[in-house]
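S.K.: Structure here, sequence nowhere to be found:
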């Protein structure tokens, strides 16, 4: 019997009933077997209808994977790396697990920092020196 849930972490999991798998002929490795066996796996998951993941995680996932999500709201992943259907299925699940794990932890908030006083003073000092160098290149004025 297959797993009931796709476990991402201790807190996050997705019911396998939300995932749809399709099996098609692969263009990957396999020799003449490629023409006979449907070993490529295509995984489709309706992200918007997911009830098992927190809303903030789903938002970050949709933002990060917007190129993979269709207008109908399906996240699509396919694998034809292996000759074996089951290995390709696991590869799809691993990719999905990795995508979700990547966005599961919220991004760090940026703390504003000030430019150190010494850096500002150094920049102004260099600017003044540069201005003086350019000043010495000018033609002398007659009224001086």
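M.R.: Great, that's in hand. Predicted model, so just to flag it, every value in this text is computed and none were measured.
S.K.: Every contact and neighbour count from this point should use C-alpha atoms.
M.R.: Noted.
S.K.: wait, what's in contact with the most centrally placed residue in the chain?
M.R.: In the chain, the centroid-proximal residue (CA atoms, centre = their mean) is residue 64; its distance is 4.7 Å. With contacts defined as CA atoms under 8 Å, 6 or more residues apart in numbering, residue 64 is in contact with residue 103.
S.K.: any idea how far it lies from residue 102?
M.R.: Taking CA to CA, to the nearest Å as the criterion, residue 64 is separated from residue 102 by 9 Å.
S.K.: try residue 137
M.R.: In this structure, residue 137 and residue 102 are separated by 57 Å, where distance is defined by CA to CA.
S.K.: Alongside the first one, take a look at this:
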């Protein structure tokens, strides 16, 4: 997977950012909307696409398009850079394969230690009881 070619497949749209900021916000489109079509990507293999569709399904639209927004900065270029970084992070995490868990048993010494502490605790509680006077 070539990152430069992947970035070329992205489409960007500049939108007016909301919130406080006065006149500047009302006349400058600094918010960035990044869209990436997972299914129609030529850079990803079929296995990678399937892995992404499963892993980041909650972030995709019904058409399997990933949409990210960024309006952190007042600069459109800075927002674009931040959006690209976020996109690459999402893709990197989505393509990570989860290692299968290996079943393990507790060691014999750990079992012995646990049983010994249980015995000690039960003796302590037995000693708290009232003595039998009969």
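M.R.: Yes, it's here. Every value quoted in this text rests on a predicted model; they were computed, and no experiment measured them.
S.K.: ok, residue 137 and residue 102 of the first structure, which is more surrounded?
M.R.: Each of residue 137 of the first structure and residue 102 has its neighbours counted (other CA atoms under 10 Å); residue 102 has more, 14 against 8.
S.K.: That one -> the second structure?
M.R.: In the second structure, the residue paired with residue 102 of the first structure is residue 93, using TM-score structural alignment.
S.K.: and if you look at residue 33 of the first structure?
M.R.: Under the pairing rule here (TM-score structural alignment), the equivalent of residue 33 of the first structure within the second structure is residue 24.
S.K.: where's residue 123 of the first structure relative to residue 52 of the first structure, distance?
M.R.: Residue 123 of the first structure is 53 Å from residue 52 of the first structure, where distance means CA to CA.
S.K.: where do the helices sit along the second structure?
M.R.: Taking DSSP state H, the helices of the second structure run over residues 3-8, 23-27, 46-55, 76-94, 108-128.
S.K.: Let's have these in TSV, adding distance to residue 70 of the second structure.
M.R.: As requested, the helices of the second structure are arranged in TSV below (distance: least, CA to CA, whole Å):
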stretch	distance to residue 70 of the second structure
helix 3-8	16
helix 23-27	14
helix 46-55	21
helix 76-94	6
helix 108-128	51
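S.K.: right, and those helices - which one's nearest residue 67 of the second structure?
M.R.: helix 76-94 (9.1 Å; CA to CA).
S.K.: and stretch 47-60 of the first structure, which residues are buried?
M.R.: Of all the residues in stretch 47-60 of the first structure, those buried under the rule 16 or more other CA atoms under 10 Å are 47, 53, 57, 58, 60.
S.K.: and what of stretch 14-30 of the first structure?
M.R.: With burial defined by 16+ other CA under 10 Å, the residues of stretch 14-30 of the first structure counted as buried are 14, 18, 19, 23, 26, 30.
S.K.: and of those, the nearest to residue 41 of the first structure?
M.R.: Each of the buried residues of stretch 14-30 of the first structure was scored against residue 41 of the first structure by CA to CA, and residue 23 proved nearest at 4.8 Å.
S.K.: That closest one contacts residue 42, doesn't it?
M.R.: Yes. With contact defined as CA atoms under 8 Å, residue 23 of the first structure counts as touching residue 42 (6.3 Å).
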